[in-house]
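Enquirer: What follows is a predicted structure for the sequence shown.
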Amino acid sequence: MRMIANFSMYPNTVMIGVSHSNRSHFKSTQFPAYTTFDNVILPAYTNINNVIGRRFVHKTSSEVLLERGSNVVSNGQLPNFPSSSYEAAMEKLSSLITRQRRGEKPPLPNKLGRMSMYLKILGLEEDMNRLKIIHVAGTKGKGSTCIFCEAILRECGFRTGVFTSPHLIDVRERFRIDGIDISEDKFLECFWDCWNQLEEKATEQLPMPPLFQFLTILSFKIFTSEQVDAAIIEVGLGGTEDSTNAIKEPTVCGITSLGMDHTEILGDTLGQIASHKAGIFKI
């Protein structure tokens, strides 16, 4: 592994990258003109050697302190950083990525039935029923709608939690408390609590949940643990069969604009797609 620091032609910009097996990942970062690199902390991105199809899964490794003449060295070598609990958690998450292609039937049916069993194992069913949840589906704008709702509620003095997808750099971006990504310590506390209990109870009939299903469960764990006043949950895909539809008593349900998307799963007419989205409504 080697770090490349390219002080580019653009003023106050540095390209930081970590190279693995001849593949480099770069992040362009803007700094004020007066910034020195004696005290700048940037994340390093590592490939966790798990390739599903053509998708590479990345994780944030130990933060690298860029010290002049120390961590950025002329021979391209970096000191070895010990694996952290966060890195181990990212490797566990990677193991949950399935090889199922879009439109294929899931290898294990009854997704919501399994969600209910996972939540029961974790003792989250009653806690979830006490959450005030805004559940949002739609083709376009559902993520933005979640953020708007969260900002309004937070401005009114409520403690908020938001679960959206996907993330851009770090999986913790999916879980926000009072408008801020969940802290690494809190993420790890909830992650390992969920992982260890589900792994202990895993069987052939009830294996570990796929990635999005696990992240949905983790969001419920985080928001109940943080005792938020309102949790805003974005549907992953569709509505009726989505993992987030394990929510039994939402306070508010919202549907944003609809369009022709994921037709291989939701149907090839707006009526069929609308039917899936409306599946989050509860009477």
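Expert: Nice, I can see it. Numbers count the residues shown, from 1 in each chain.
Enquirer: hey, let's count contacts and neighbours off CA atoms from now on
Expert: Noted.
Enquirer: distance of Val162 from Val14?
Expert: According to CA to CA, to the nearest Å, Val162 and Val14 sit 32 Å apart.
Enquirer: Which of those two has more residues huddled nearby?
Expert: Neighbours were counted for Val162 and for Val14 using other CA atoms under 10 Å; Val162 has more, 29 against 18.
Enquirer: for comparison:
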Amino acid sequence: MNYEESLKYIEETHKFGVRLGLDNIGKLLELLGNPQEKLNIIHVAGTNGKGSTCSFISSVLKEAGYKVGLYTSPFLETFTERIRVNGENVPEEDVARIVTLIKEKIEQMVSEGYSYPTEFEIVTAMAFYYYSEQKTDYVALEVGMGGRYDATNIINKSEVSVITSISLDHIGILGDTVEKIAYEKGGIIKENGTVIVYDQSDAVKNVIKNICKDKNAKYIEVKFDNIEIKQSDIYSQTYDCKVIKKEYKDLEIKLIGDHQINNSMLALSVIEYLKENKNLNISEETIKKGLINTRWPGRIEKIKENPVFIIDGAHNEDGARSLAKAIKKNFEGKKLTLLIGMLEDKDIEGVLEILIPNFNKVITTTPDNTRAISCEVLKEKISKYVDNVVAKPQIEEAVKYTLENACEEDIIISAGSLYMIGTVRTLVNAK
């Protein structure tokens, strides 16, 4: 297969849906020679902040001279973003070559009575195989959904497990309370391992602590009460903090929002843990360089000036709160327009209640996804919060309308679905 054919093959497996469980991915990887067993993995689960945290970790390790794999999902603009080594996307020819091999192994396992792997299982197997070929020193591995039965959790060991902020999401699959969701996320914790946990509700932390007790795992909590933010705008943030036993001054990140400072501190805690327990030699100067060089597109990212155009993947209550907080902090008193599209299986009412009161005008659109809510239905839901709502079914049409009806001093924000904002990013950058 060539690259286009391999992508088509992967996309066609979407019909097999989401299937949590490890039997299929286990068999596929066994036929590939169990490449995951050759990797040093930093495994990151959570509802929000997984990708940002993985990016901070991989950027610092790269600056320290390590060869680092970064596995994230979904992609914004191109499939190859999901599998990176030292910031470089997996080459298209490698995707084609590895998918061709995986297809052969799948045909073998199906002939032996196994179910057809899902899209996520295939991509995860591809990532493990590629990182093994590349002889990476470390892999920052983002969980897809949940943790316990997520395909990434086929690994039987990790350097450290990491739990980011947990809130309600995928409730039809993971559970309808934060405790149930925390239990699924905590499934990545290994026997006698270590987990580093984002400071959050006691309900979540108690679940994680109980899992640690059962697995004889070490629990490390990252506190955010000693942060001093020195400067913060839509370009960068500078702060002082204490991480584990180490005090840092004048750390700077380009990612926007208080939650990104927290995510960078969580990543820093991982780096400090690796330095102390895995004998990594990483200087403070390297850490600072790694943090400031971290990029994570689609998370309160400014992609245009005059008018300012920001995209953000906020699609659940926690993400909406972080975006609303950033809006109040940076754009108080400005004329704000929201371009929004959402998926039906998200907490739509919860997100709208938090986000919509911040905006003067809203344009709804329909993401290119079978789970999308139609722009007309979304418009109806939003109308109870704001009078000025316009529905534009096609994303391209919605972006064009939004830009044509904006003044230079306006602030435009596009949010609601990661599956949509990648397309928005491409369209706006092309203008």
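Expert: Great, that's in hand. For clarity, every value in this text was computed on a predicted model and none was experimentally measured.
Enquirer: Could I get the full set of helices for the stretch 151-300 of structure 2?
Expert: 171-174, 178-185, 202-215, 258-277, 284-292 (DSSP state H, counting those that start in this stretch).
Enquirer: Onto which residues of structure 1 does the first one map?
Expert: Going back to what we said before, that points to helix 171-174 of structure 2. Counting by TM-score structural alignment, helix 171-174 of structure 2 pairs with residues 263-266 of structure 1.
Enquirer: what's the mean deviation for the matching stretch versus structure 2?
Expert: Following the fit onto structure 2, the mean deviation recorded for stretch 263-266 of structure 1 is 1.5 Å by mean CA distance after the TM-score superposition for structure 1.
Enquirer: So what touches that stretch?
Expert: Arg102, Gly103, Gly238, Thr269, Gln272, Ile273, His276 (CA atoms under 8 Å, 6 or more residues apart in numbering).
Enquirer: who's in contact with the last one?
Expert: Right, the one you point to is His276 of structure 1. Gly238, Gly239, Thr240, Glu241, Leu266.
Enquirer: In helices, which of the residues you listed appear?
Expert: Among the contacts of His276 of structure 1, DSSP state H puts Leu266 in helices.
Enquirer: With distance to Gly123 of structure 1 and neighbour count as extra columns, can I get the contacts of His276 of structure 1 in a markdown table?
Expert: Below are those laid out as a markdown table (distance: CA to CA, whole Å; neighbours: other CA atoms under 10 Å):
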| residue | distance to Gly123 of structure 1 | neighbour count |
| --- | --- | --- |
| Gly238 | 27 | 24 |
| Gly239 | 24 | 26 |
| Thr240 | 23 | 19 |
| Glu241 | 22 | 17 |
| Leu266 | 32 | 22 |
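Enquirer: just curious, which of the contacts of His276 of structure 1 is nearest to Phe56 of structure 1?
Expert: Proximity of these to Phe56 of structure 1 (CA to CA) peaks at Gly238, which lies at 25.1 Å.
Enquirer: and the gap between the aligned residue in structure 2 for that closest one and Leu168 of structure 2?
Expert: Superposed on structure 2 with TM-score structural alignment, Gly238 of structure 1 falls opposite Gly146. Per CA to CA, Gly146 of structure 2 is found 11 Å from Leu168 of structure 2.
Enquirer: and for these two, which residues touch both?
Expert: Ile181.
Enquirer: thinking again about what came up before, hmm, the match of Gly238 of structure 1 is touching Ile188, no?
Expert: No. Contact criterion CA atoms under 8 Å: Gly146 of structure 2 and Ile188 do not qualify, at 9.1 Å.
Enquirer: what touches both of these two?
Expert: Both Gly146 of structure 2 and Ile188 are contacted by Ala45, under the criterion CA under 8 Å, 6+ apart.
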